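[1] no letters, just coordinates:
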């Protein structure tokens, strides 16, 4: 017992020291502010070289208010810093590692310099080489497509990316020396192979081999060989981006003068910076621009202001940078697609927030160090701004944003002052954890009146709409203010039986529980998609159908539930009804990518059941190349194999897998690695190297995504040491490098 206590005590001290160090990284006041990043980066010429060589020039200002004689620069622990110069003089520096979280560390390079007076400017030049082991969504080095995003910590900067007051933002100049035939993109104005951004942002770049076109003033970097349908998706995305920017002027004033770019990427989709947004390259192969891509495009349009021409820093900056951005973006969704579509988007935001709502912290005191930071500040933040806009009115809300952003920044304390008349609401939303739960009771009917009890567990009054759904006649609505930590009541004068009552029908208030907003309670899940999926996964298809119809009664555009309804109907052999649901999903203007994939699988299954195998194969192929969902792709492949309609096998691909089998059987890791793009699928290679007794690959079919990218479906029969013989399906992504193929990913490995 004493030994256990000693270990526990030591662990507590260690954890305390880690947390303390992390707080030092994120809470300390800034000494230096970056005025400009000037970066020249060189990607390796050889595919086997995994290092980015870079020279970064930082123009730094002492903002501490007192002389400074120490400069600390932070960068990835993967970087080998060879030299630092201050004002052209080479200086000595010490290195250390700072643990931010148990899985994240930053390298600290500390330089002693002659005292720089308050407000003084210095120049720091850092030469370094950053070597990657594995590619990821944050950084990739590849012969065909590389990228480095800010959160890969690929450039030196004085303040932590996890700072509670926000990461360093400055004007940026980036030049990338890439391999021949590969182009690169950043944000800002491009001239002579250099991208220069005049607004305060964070450095990034992406390289690739694109078809570049201009659509309505938006530069589209589409995958090479994009089809006519893909070009339609490009035009649709350009339209969404430009329309969203026009819409946002009503909130934020004249649009910033920045070039707009939409860039196809296999990794990093969703990232945006001052007019440049990365989108999943698969979008160009889908029948619709999916809802997530739409939201990313709209938010990127708003970010040309917020985080671009308008700086958002200081404590609680995420409420503006993430939350206000999402709120304005969702308002655009409502204006373009209708309130019912926006309600679905808001449901997704509530669901994401609900997952962490019982363990979050006040928004004004969180930082990216917290694992709940982005779900909270983006989603609860959006709800907070929506509630505030409803309270003060759109005209007054927009006026406050514009007037406070005129000086080029938008800060939380400015918003507090602007909405001082609503101080209690602002402080509750920004400075307190969510504690509110709004509950509604069953109607108590007497003498032509229905009395409905209400409850508010929050520490602020809630003014809400209460709706009664009648057995006959239209619904009845009543507004009620339920006092904090108290009860209330609404009365409906009706002789009709009340089937259902709901509190806060607009879902304005952040809550810790939403399922009890309705009486009688229809589910114990705040997430209606989960409520349906639980029943579907239990194979209780009749109950899943019933719950899906209940959800769709109020949220008819919730395509995730409509897909589950269609799949349940299919399992119940009601194919005609199922087909209607699948087609309804594909008719949506902006369904989720997952729904697009499963709708095509559903139509393939309906066609197959009707012995329409050509149509079934076509739908299955559409689901596969959409690359939208693992389960949908797997189901589509199984169906296609069942009907025996597989795409032709390329002779070069077949020969490649003959070499693969030989390399696997040789148990020489170097032979296997030579068939993969460096940095890709390293765990897969390590897992089979040196342990293979048998490896036989039969290539079933090749789905060509574009001239240089294919998905290869194979049937495997393998035997690894210490394991029984196994067989099954594996799908590889191959990319053409020069005249030969290399494996870029193992997309599916269903071998048992």
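    Perfect, I can see it now. Given the structure is predicted, the values throughout are model-derived calculations rather than measurements. Numbers count the residues shown, from 1 in each chain.

[2] hey, let's count contacts and neighbours off CA atoms from now on
    Will do.

[3] so which bits of the helix or strand harbouring residue 111 are buried?
    Element membership for residue 111 (DSSP states H and E) is strand 104-116. Residues of strand 104-116 classed as buried by neighbour count (16 or more other C-alpha atoms under 10 Å): 105-111, 116.

[4] for stretch 541-552, same thing?
    541-545, 547-549, 551-552.

[5] distance from it to the middle of the chain?
    29 Å (C-alpha atoms, centre = their mean, to the nearest Å).

[6] what residues does that stretch touch?
    With contacts defined as C-alpha atoms under 8 Å, 6 or more residues apart in numbering, stretch 541-552 is touched by 528, 531-533, 535-536, 558, 561-562, 564-565, 568-569, 571-572.

[7] one more pass at 10 Å, please.
    If you take C-alpha atoms under 10 Å, 6 or more residues apart in numbering as the criterion, stretch 541-552 is touched by 522-523, 528-529, 531-538, 553, 555-556, 558-572.

[8] which residue ranges form the strands in the stretch 401-550 of the chain?
    Remark: strands assigned in the stretch 401-550 of the chain by DSSP state E, counting those that start in this stretch are 438-440, 444-446, 449-456, 462-470, 476-482, 486-493, 498-503, 518-519.

[9] now, of those, which is deepest in the fold?
    strand 438-440 (a mean of 24; mean count of other C-alpha atoms under 10 Å).

[10] this is the comparison structure:
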């Protein structure tokens, strides 16, 4: 054996030793693993109180491989820790701050105690109070409902929620002493609280709901829901049940987790343990929107991923977020059709393209990165689609199930399991997105058109190139473009080739999609943005032209069709515009924004033809849909323009008379008495002490449910050091006891 070969062998062996040591160091990053959370909460009985009391008992196992005599817990900086016990012994602790980027900071609680052996367990009991200045989508304390979601950092835990190998997840028990509102979370309800037996992050919401059981799903909807709202409830429940059944086809038998849908004002889209939060406005729309359907389908997938099966280690989010989104999209395809699913893939693709030029390798990304969620969910979904395409559905599912059998799923094991697709796994995990697939203009040689191709990425791309002839004939040619190389395909056709497109299925993540087509049609990877640029410049003819190009190849892109309809309306082509708006309402799974603007558009066309009652009906449908600020404002202006009126509740007029007096009294306590605690705090702070005039004229009232109203007013105000202002203001009022309280400022268009 020559010296050179011996040297190579020694270097290889040495690299294996270093690799093994590196893996051991990686494993030892975490010292404590949460086995279970047991949290008790006492919500305030005083309606004005902004704090709640908690006792959190954590069962922790030492996974460091050596004895450990210290523990650091993370919690919200607004938590006031009163005591900590380790194995029932009071323990001293120190506090410090841990910066977490744009998310602000966490409070670190550190303590020392007699060493605990490797693989042994301890209990840490933490008593604390949590103080909230104002309500947010993550944390709310209110007499009508309290809400704490994981990213409010309301409970103590050893691992940061922003750890790039995944935060702590474990079964939990939750007990909440609430003075009135019903408390809900995932898991099974018992006489003493809730038991969540699969892994999760503790959370709860409280409020006032009516329970409807449908399709095996418990839906907690608003009190006295309308008949139309009850239809949406039944549809949502059926969708959730179908999604879980679909997921079991890939992931195996469904875990024992009760399915729940909770209708909320804030925090929609969050899910855990078979429970998903849905925005209240969904029940007021004519059909389920695309985002809500995707959220429900992803919630079904996460009963397994991150629930009954832990997802941890480098690249954990590719599993928890990316695989969930991929499977959710597959479910949407099975239920609504491939064209609808392709529209969802377009949304995912363009969302990722917005960050693709500045993201990093997926295995190293963490929630601290501003591109993390867009990358993990959307690029991750594309990666799983690539893998399934290469392996076949049966083998893909079999590998996932085999690796889930031990209750843990991680990318380190899947790298080996997907060894036949190692090039794809390594590329999507370890590399930034450097791929751009380019196609050239066809060059005619005799009766053949040759098309040049290029792949700038580090992965071979096996794709389909589609050619369209002048006569409308479609010709497809499969090919593989080698990594960082060029290729060519040829098409024979008696009719000239007028358009070619590379990777027609858009399988591969790219940093640029606009040059997938030749001759080039768009300058943006995002087709919606391309149309909107022209629309915002009031180039309505240009917007129409670009929209028709997009819709020719992607006819179900409702977000583009709605811009087309609005452009046509601006051009005075009412009949054409009406056709596009109606097509939106007939879509199987449009976006909520498209639904709202379609109603605005139909209201405008009705008004132009003198059908004022119809115009009001469409305007009010857009208002209660509450999908986009611009659509809601346009709908209100339309209703007022055609003379639409609503019934004015005298108790509402009385409330605003009281509010006007409180505002000009310049006594903050008087204003605060009329506002729901924790709500509109900045608005209230801007009034007290500096108001010379405040006059409210109630114009319209839109009833959201039995306890909530949107009140449109004409408001005239004069603040110190400012000129008098007047205009539309829309306030949300919520029933509290026998009266109303202001719980939100939805519109404030004063000039």
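    Yep, that arrived. All of these numbers come straight from a predicted model, not from anything done at the bench.

[11] now a ChimeraX select for only the buried ones of the contacts of stretch 541-552 of structure 1.
    In ChimeraX, a selection of the buried entries from the contacts of stretch 541-552 of structure 1 looks like this (16+ other C-alpha under 10 Å):
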select :522,523,528,529,531,532,533,535,536,555,556,558,559,560,561,562,563,564,565,566,567,568,569,570,571
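
[12] helices - which of the contacts of stretch 541-552 of structure 1 land there?
    Residues of the contacts of stretch 541-552 of structure 1 located in helices (DSSP state H): 528-529, 531-537, 553, 559-571.

[13] check structure 2 and tell me which residue is nearest its centre.
    In structure 2, the centroid-proximal residue (C-alpha atoms, centre = their mean) is residue 269; its distance is 5.4 Å.

[14] quick one: contacts for it?
    Residue 269 of structure 2 neighbours (C-alpha under 10 Å, 6+ apart): 276-279, 291-292, 294-296, 298-299.

[15] what do you get for residue 29 of structure 1?
    63-64, 159, 163-165.

[16] okay, these in a markdown table with secondary structure next?
    Formatted as a markdown table, the contacts of residue 29 of structure 1 follow (DSSP: H, G, I helix; E, B strand; the rest coil):
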| residue | secondary structure |
| --- | --- |
| 63 | coil |
| 64 | coil |
| 159 | coil |
| 163 | coil |
| 164 | coil |
| 165 | coil |
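
[17] in JSON lines, list these along with distance to residue 245 of structure 1 and neighbour count.
    Below are the contacts of residue 29 of structure 1 laid out as JSON lines (distance: C-alpha to C-alpha, whole Å; neighbours: other C-alpha atoms under 10 Å):
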{"residue": "63", "distance to residue 245 of structure 1": "34", "neighbour count": "19"}
{"residue": "64", "distance to residue 245 of structure 1": "36", "neighbour count": "15"}
{"residue": "159", "distance to residue 245 of structure 1": "31", "neighbour count": "25"}
{"residue": "163", "distance to residue 245 of structure 1": "29", "neighbour count": "25"}
{"residue": "164", "distance to residue 245 of structure 1": "28", "neighbour count": "25"}
{"residue": "165", "distance to residue 245 of structure 1": "27", "neighbour count": "26"}
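
[18] and residue 128 of structure 2, that's in a helix?
    No: using three-state DSSP, the secondary structure at residue 128 of structure 2 is strand, not a helix.

[19] let me know whether it touches residue 79 as I believe.
    Yes: counting by C-alpha atoms under 10 Å, residue 128 of structure 2 touches residue 79, with 6.4 Å between them.

[20] so which of those two has more stuff around it?
    Between residue 128 of structure 2 and residue 79, counting by other C-alpha atoms under 10 Å, residue 79 is the more crowded of the two (23 against 19).

[21] could you name the residue of structure 1 that is farthest from its center?
    residue 447 (53.5 Å).

[22] so what's the nearest residue to residue 596 of structure 1 once chain neighbours are set aside up against?
    Residue nearest to residue 596 of structure 1 in three dimensions, not counting chain neighbours: residue 586, with 6.4 Å by C-alpha to C-alpha, 6 or more residues apart in numbering. For residue 586 of structure 1, the contact set (C-alpha under 10 Å, 6+ apart) comprises 287-288, 559, 592, 595-600.

[23] which helix or strand contains residue 586 of structure 1?
    helix 575-587.

[24] that helix to helix 559-571, inter-axis angle?
    Orientation check (axes from the mean of the first three to the mean of the last three C-alpha atoms, to 10 degrees): helix 575-587 of structure 1 against helix 559-571 gives 160 degrees.

[25] mean deviation (superposed) between helix 575-587 of structure 1 and structure 2, please.
    For helix 575-587 of structure 1, the mean deviation from structure 2 after alignment is 1.0 Å (mean C-alpha distance after the TM-score superposition for structure 1).
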